[in-house]
Structures are given as C-alpha cells and as structure tokens.
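> Just the structure for this:
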Amino acid sequence: MIILACFMVEVFVFGGSMIGGFLLAILSMPFVIANLNNLDAVLQVFNHLYVQLGIFAFIALALFAWVKWYEKRPISSLGFFKTNVLLEILKGWGVGMLVFSFAFGSSYLFGGLDFNRVDFSGENLLFVLSTIPFWFIQGGTEELLTRAWLLPIVNKRSNLAIAIGISSSLFGIMHLANNHVTALSILSIVLSGVFMALYMLKTDNIWGVAGLHGAWNFTQGNIFGVAVSGTSTGSSLFSFAIKPEAADWISGGAFETEGSLMASIALLLGIAYLGFQLKKEKELHAH
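Reported below is the predicted structural model:
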C-alpha cells in the first residue's frame, strides 16, 4: 500500500501535467499558428516561468479529484483549515525566506559567490512580485502531494518517523532528473522535505508549509537570482555568480546554493529547532 501511494504521487504529477499541457496547447493554438515561422517565440512562451509553475495547479486539481471522488473525503482534510489563513501563509513565507537567506548568506560569506548587480527597476520589480502567487501554487502543490496526502497515509501503516523518511525521500527522488544534480543536492532536498514535514506537524495546516516552500524557491530564484533546484528562473532583484575557484560544497556548484553544504546545515538547524519544539509540545500534552 505504501509503495502504491508513492506511485500515485507520480501519477498525479504526470496526469496533471498532461492535462495542463493539453489545455495550454489548445488555448495557445492561435498564437502558435500565427508564429509558425518563429518557433523560438513559441518555445519561449511554453518555457516561461508563469507557465512552468502554473502547470502545478492542474497537478493539485488531479489530487483534489482523487481525494473527493475516490477517497470520498473532503478536500479540507488535506489541511485546508480556515483559521488565520493569511497569517499562516505569511508566517510560513517568512520562515522560508529566512532559512534560505541563512544558507545563501553562509555560502556568500565563505567565498562561494560573487555579487554582480542589483535591479530594482519598476519593470523588474513588477515581474518579481508577480511570480509570488505562482511560486505559492508550485510549492503548495508539492506540499499537498508529499506532506498533506502521502505522509498521513504512510503514517497510518507504519509510524511517523518512517512516514517522514519515506515522503522526504520520495521528494528527493522526484528531483533526480533535474539539471546538474549531485549527491549533496539530493541530500539538501531530502532534508528540506523533513524540515517542511516537521513545520506542517507543528502548525497543523497546509497553508503555512505551502508558504514556506513557495518562499524558499522564490527567494533563491527571484530575489538572489540563483538556480532553483538546478533550474534558472529568469529576472531577479539581485544577481550573484558562482565563483569558479570555490569548492562545490560551499557554492553548490552548477546546482547552485541548494546543492551546497550550507543549505544542508541551515535545514538541519531548522529540523533540530522544530524537533525540539514538537518534543516539548508532546511532553506538555503528556502531563
């Protein structure tokens, strides 16, 4: 059953992506026909950040359909509780920005990065701000799949530690095909899965961890201008470059900051803090 649940996560990703891609192809048909002589323009549209992140909405819809019509339970059972929604999102967003900024700042201070430029022009600022809801959709969808849906299923059939380990490991496996992937980058992604699982257990809702995940990606891609899990994300407020002479464990190499030891250390500190908080809560409830 656990293996089947892990397989279903991949089905949701593939099925939702196919549906989203099909609808996009239909809606963009007039544009494609008008630009048959300019395929670069067509590819640019399909590879745009908005499109790549927006596709995740269809993956979420595939999961919602499964939960509602096959599992016959309310979608709210995935953690969509209505109390303090905006506050939970903002808190999670702040945590995500803080933890990644710590990792990035450590990499910079240890000589892994060079500062290039800053761009606070109106056009660039507007683009960066406009990516926020798309990062929230993308990060939130990945949290729905691995933390809100898969983790409880595995937990029911084993225990919480195994559930966190399996859901986080699957999260790492799902990134194996990313550009410039390394053992250290996969370790960092698995640790981010553990960190986000603990954050969701601490807050007991999906909103906060969706904000955390979205902010983690937004901060690295469109604030500091480094690759998100090995993939470039377009314009950013700041621009940094990996120092060629820097060790990969400091800079993250071609995978960039998320593939550095600094990211793993930042996440381990976050895991330790949340683990301590959850242990304290458990002890209080026991008394």
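> make it CA atoms for all contacts and neighbour counts henceforth
Will do.
> Look up how far residue 189 lies from the most centrally placed residue in the chain.
Taking C-alpha atoms, centre = their mean, the centroid of the chain lies closest to residue 139, which sits 3.9 Å from it. Distance, residue 139 to residue 189, using C-alpha to C-alpha, to the nearest Å: 13 Å.
> got it, and residue 115?
Noted for residue 115: a distance of 25 Å to residue 189, by C-alpha to C-alpha.
> Please identify which of the two sits among more neighbours.
Between residue 115 and residue 189, counted using other C-alpha atoms under 10 Å, residue 189 has the larger neighbour count: 25 against 13.
> can you give me the strands in the stretch 1-150 of the chain?
113-118 (DSSP state E, counting those that start in this stretch).
> Same question for the stretch 151-287 of the chain.
Under DSSP E, counting those that start in this stretch, the stretch 151-287 of the chain gives strands at 238-242.
> where exactly do the helices run in it?
151-157, 160-173, 183-203, 206-218, 248-251, 261-286 (DSSP state H, counting those that start in this stretch).
> So which elements touch the third one?
What that stands for is helix 183-203. The contact analysis (3 or more C-alpha pairs under 8 Å, 6 or more residues apart in numbering; DSSP states H and E) places helix 183-203 against helix 160-173, helix 206-218, helix 261-286.
> The last one now?
The criterion is 3+ C-alpha pairs under 8 Å, 6+ apart, and the helices and strands that helix 261-286 contacts are helix 85-109, helix 183-203, helix 248-251.
> what angle separates the longest one from helix 183-203?
Pointing back at helix 85-109 there. Between helix 85-109 and helix 183-203, the angle formed by their directions is 150 degrees, by axes from the mean of the first three to the mean of the last three C-alpha atoms, to 10 degrees.
> So for helix 85-109, what gets flagged as buried?
For helix 85-109, a neighbour-count test (16 or more other C-alpha atoms under 10 Å) marks 88-108 as buried.
> here's the other one to compare against:
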Amino acid sequence: MSGPTESERPVQLRDNPMVAMADEAERPTRWWLAWLVALLFVLVGLVLGDWIGALVLGHPAKDQPRAQFLELFMFGTIALLLYLWIRVKERRGFSTFGFRGSKPVGRLLLGLLLGAALMTVGVLVPVALGDLATGRSEHHLSGTGALLMLVPLLVVFVLQSSTEEMVFRGYMLPMGLRQLPGWVAVLGTSVIFAAIHPGAKVVGTLNILLYAVFACLVVLQQGSLWLICGFHAGWNFFQGNVYGVPVSGNPEPTSLFTFGPTSGSRDLLSGGDFGIEASLVGTVLLVLAVAVAWVALRRTRGGAAAPAEAAPADAGAGT
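Okay, here's the model as predicted:
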C-alpha cells in the first residue's frame, strides 16, 4: 500500500515561516498574554490615535472627506504600540511581523488587484439582480470630484488594512501557533477578529469570520503578510471609496461611484447598511476564497520555505 501523496500529508504549521519569525524573540510572550496585549493596544490606539488625529485635522465631522484620514493616526498608533512591545519586551525586529520575503511590492500589488476583483464581483452580482444601483448612496465628494482624493485614501486603507493584518495574522496568529494546536490558533484569532466588528448581525459576522480564516490561510501559505495586506486594502478601498458601499457598516465620505441598495432590495443580497460583507454574495465569494487558500496551503504543506531557522523547541516558554 503506497504512502500519502504530497497533498495528503498533514499541514505542518509549527514549521511555518511566520512561526519561525516569532521564534526570533529573545524573550517570547505567552500566547494568552500576547493576545491580551494586542487587543489592549488596539483599544488604546483607536482612542489615543483618534484624539491626536482630531487635534491635527481640526475635529472634522464624520461626513467630511478629511475625517477618513483619522485612520492614519488611529492605526498608526496601534502599529507603533505593538512594534514597541516586540522591540522592547520580546527583543525582535519589525520585519518579524511577516514583512519579509521576495518581491514584496509585487505581492502587495497582486493582493490589491485580487481584493479589488473580488469586491467588484461582490458589487456587480447584486447590481445584476436589481438589489444595488448607482445613485443610491450619498457622499460629500463623488464622481470626478473624488478623483484627486483616491490615491491618498488608498494609502489610508493600505495602512489600516496592514495594521489589522499585522496585529491578527502577524502577531496573534504566530504567537498562538507556537503554543497551541494550529486549528485553535486560526479559529481563535478569527473569532476575535469577527467579534471586534460590531453591528454585523449573523451573515456579516459569519463573513468576517470567513475572511479572517481566509487571511490566516493566505499568510501561512505565503509565509509573509504582503499579499494579504494588499488584498485587505483592495477589498476595503474598492468597497468604500470606489463603489460607495459601507465598509463594515461605515459609509465613507468620498467615493468615485454611488452604489447603494435599491428600493425594496433584499438585505441578504445587497448587504444593507453594513455593506457587501453582510450579503450572501459575500458569503459565497469568501467560502470559495477559503477553499482556494486551503488547497494552496495543502500543496505547500504549511507554507513557503522559512526565511530563517526556527528557535529551539523550548522557545515556547516566556512571560
């Protein structure tokens, strides 16, 4: 009887490059403390960054275009706090979050295109079914008046999305994988990610959970964050600033197009006030994305070759 084929062998997540980078810590943190610290920094960063940003930007109203730039300060503060933690406490570098590997710009751009393409399908399907139409959402800037703002707003979403990926898939996930069964680390971080997106209801929460699982699989298959940072940014940017659909329930004040639910539309298809992430169209797309990512990970049996040797097996100890 022949042995298992390459695709049938178990996925070895403990040997993944993302875990190897976390193993570079001279003073590693226990998984539960790492998760608590990361969530604390998210909370503090959002509050402190919003306060700093409001002072710098002149306390813009939520419907003012410059209000979206508050996210630079909020997510920038989160990223800074988490970096200081791993630098001072764990004694490892910024790149160990997963910002390593070949062709970083190419991977980031590829992810951006893939995220934009998937969101485009997510919008066009309910448009074809009559549940979304242009001219159905209001924005302070739209059409040609929004063009000059699109590039800087893309930068905002790259920072916002990359910070979320850094926290959940660049820090919490590998710290969990060092000390927990792989499925617990993936599912645990994904549930927490979904839980911090309030107002999503059942379908929206399910879809955010599916996205988080997909993101974990992509990061583990790639052995870096570059591709998923681009994907996340492309998904959010095209949803909010290109098509005008709310991003996780948050309408953006600037958008190229003005898509929104039609009169009598079905929320399960349009996503309602939450956006495509709360639609069954989004569910189908994300289920397919998870399936593709899982197959890709299985083919690499745990991810790309590690960029550095893992620390000794007892590196799981720490405070």
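> TM between them?
With the length set by TM-score structural alignment, normalised by the length of the first structure, the two chains reach a TM-score of 0.86; 271 aligned residues with a C-alpha RMSD of 2.5 Å.
> coming back round to it: nearest to residue 74 of the first structure, out of the helices and strands packed on helix 261-286 of the first structure?
Among those, the nearest to residue 74 of the first structure by C-alpha to C-alpha is helix 85-109 (17.8 Å).
> so where in the second structure does the closest one end up aligned?
Aligned using TM-score structural alignment, helix 85-109 of the first structure spans residues 104-128 in the second structure.
> Same question for stretch 60-67 of the first structure.
Taking TM-score structural alignment, stretch 60-67 of the first structure hits residues 79-86 over in the second structure.
> Mind listing what's buried along the matching stretch?
In stretch 79-86 of the second structure, counting by 16+ other C-alpha under 10 Å, buried: 79, 81, 82, 83, 85, 86.
> And for stretch 163-183 of the first structure?
163-172, 175, 180-182.
> of those, closest to residue 219 of the first structure?
Closest to residue 219 of the first structure, out of all of those and judged by C-alpha to C-alpha, is residue 175, at 18.8 Å.
> Please say which position in the second structure the closest one maps to.
Match for residue 175 of the first structure (TM-score structural alignment): residue 197.
> which ones are touching that match?
205, 248 (C-alpha atoms under 8 Å, 6 or more residues apart in numbering).
> ok, it to residue 165 of the second structure distance?
For residue 197 of the second structure relative to residue 165 of the second structure (C-alpha to C-alpha), the value is 14 Å.
> Could you do residue 265 of the second structure as well?
Taken as C-alpha to C-alpha, the span from residue 265 of the second structure to residue 165 of the second structure is 33 Å.
> hmm, back to that, enumerate residues external to the match of helix 85-109 of the first structure that contact any of its residues.
With C-alpha under 8 Å, 6+ apart, stretch 104-128 of the second structure has contacts from 132-133, 226-235, 237-239, 243, 269-270, 276, 281-282, 285.
> What of stretch 247-263 of the first structure?
Counting by C-alpha under 8 Å, 6+ apart, 100, 103-104, 106-108, 110-113, 179-182, 184-186, 188-189, 220, 226-231, 242-243 sit against stretch 247-263 of the first structure.
> try stretch 10-30 of the first structure
With C-alpha under 8 Å, 6+ apart as the criterion, stretch 10-30 of the first structure contacts 55, 56, 57, 58, 59, 60, 61, 62, 63.
> Present the buried residues of stretch 163-183 of the first structure as CSV; the columns should include distance to residue 49 of the first structure.
Output for these, formatted as CSV (distance: C-alpha to C-alpha, whole Å):
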residue, distance to residue 49 of the first structure
163, 32
164, 30
165, 30
166, 29
167, 26
168, 25
169, 26
170, 24
171, 21
172, 22
175, 18
180, 19
181, 20
182, 24
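> Nearest to residue 284 of the first structure among those?
residue 164 (22.5 Å).
> For the aligned partner of the closest one in the second structure, give me its contacts.
By TM-score structural alignment, residue 164 of the first structure lines up with residue 186 in the second structure. Residues near residue 186 of the second structure by C-alpha under 8 Å, 6+ apart: 173, 213, 216.
> One more: residue 142 of the second structure?
Going by C-alpha under 8 Å, 6+ apart, the list of residues near residue 142 of the second structure reads 254, 255, 256, 257, 258.
> Same question for residue 74 of the second structure.
Contacts of residue 74 of the second structure (C-alpha under 8 Å, 6+ apart): 45, 46, 47, 48, 49, 50, 53.
> in the first structure, which of these remain in contact?
Contacts conserved in the first structure for those, counting by both residues aligned by TM-score structural alignment, their matches' C-alpha atoms under 8 Å: 45, 46, 49, 50.
> burial count for the second one?
Put plainly, it is residue 46 of the second structure. Counted with other C-alpha under 10 Å, residue 46 of the second structure comes out at 19.
> Next: the third one.
By the measure other C-alpha under 10 Å, the count of residues near residue 49 of the second structure is 21.
> The first structure: which residue goes with that one?
By TM-score structural alignment, residue 49 of the second structure lines up with residue 20 in the first structure.
> Does residue 66 of the second structure touch residue 60 like I think?
Yes: judged on C-alpha atoms under 8 Å, residue 66 of the second structure makes contact with residue 60 at a distance of 6.7 Å.
> from memory residue 241 of the first structure sits against residue 116, does it?
Yes: when contacts are counted by C-alpha under 8 Å, residue 241 of the first structure is listed as touching residue 116 (6.9 Å).
> And those two? Which one has more around it.
residue 241 (16 against 9).
> which residues touch that one?
113, 114, 115, 116, 226.
> Closest to residue 84 of the first structure out of the residues you listed?
Nearest to residue 84 of the first structure among these, with distances taken as C-alpha to C-alpha, is residue 226, at 32.2 Å.
> Tell me the residue in the second structure aligned with the closest one.
Checking TM-score structural alignment: residue 226 of the first structure goes with residue 245.
> check contacts around its match.
137, 239, 251, 252, 258, 259, 260, 275, 276.
> Quickly note the distance from the residue nearest to the second one when sequence neighbours are not counted to residue 295 of the second structure.
The reference is to residue 239 of the second structure. Counting by C-alpha to C-alpha, 6 or more residues apart in numbering, residue 239 of the second structure lies nearest to residue 245, which is 5.4 Å off, once chain neighbours are set aside. Going from residue 245 of the second structure to residue 295 of the second structure by C-alpha to C-alpha gives 31 Å.
> how close does residue 180 of the second structure get to residue 31 of the second structure?
8 Å.
> So for these two, which residue has more residues nearby?
residue 31 (24 against 16).
> what sits against the counterpart of residue 154 of the first structure in the second structure?
Aligning on TM-score structural alignment places residue 154 of the first structure opposite residue 176 in the second structure. Going by C-alpha under 8 Å, 6+ apart, residue 176 of the second structure touches 31, 32, 182, 184, 185.
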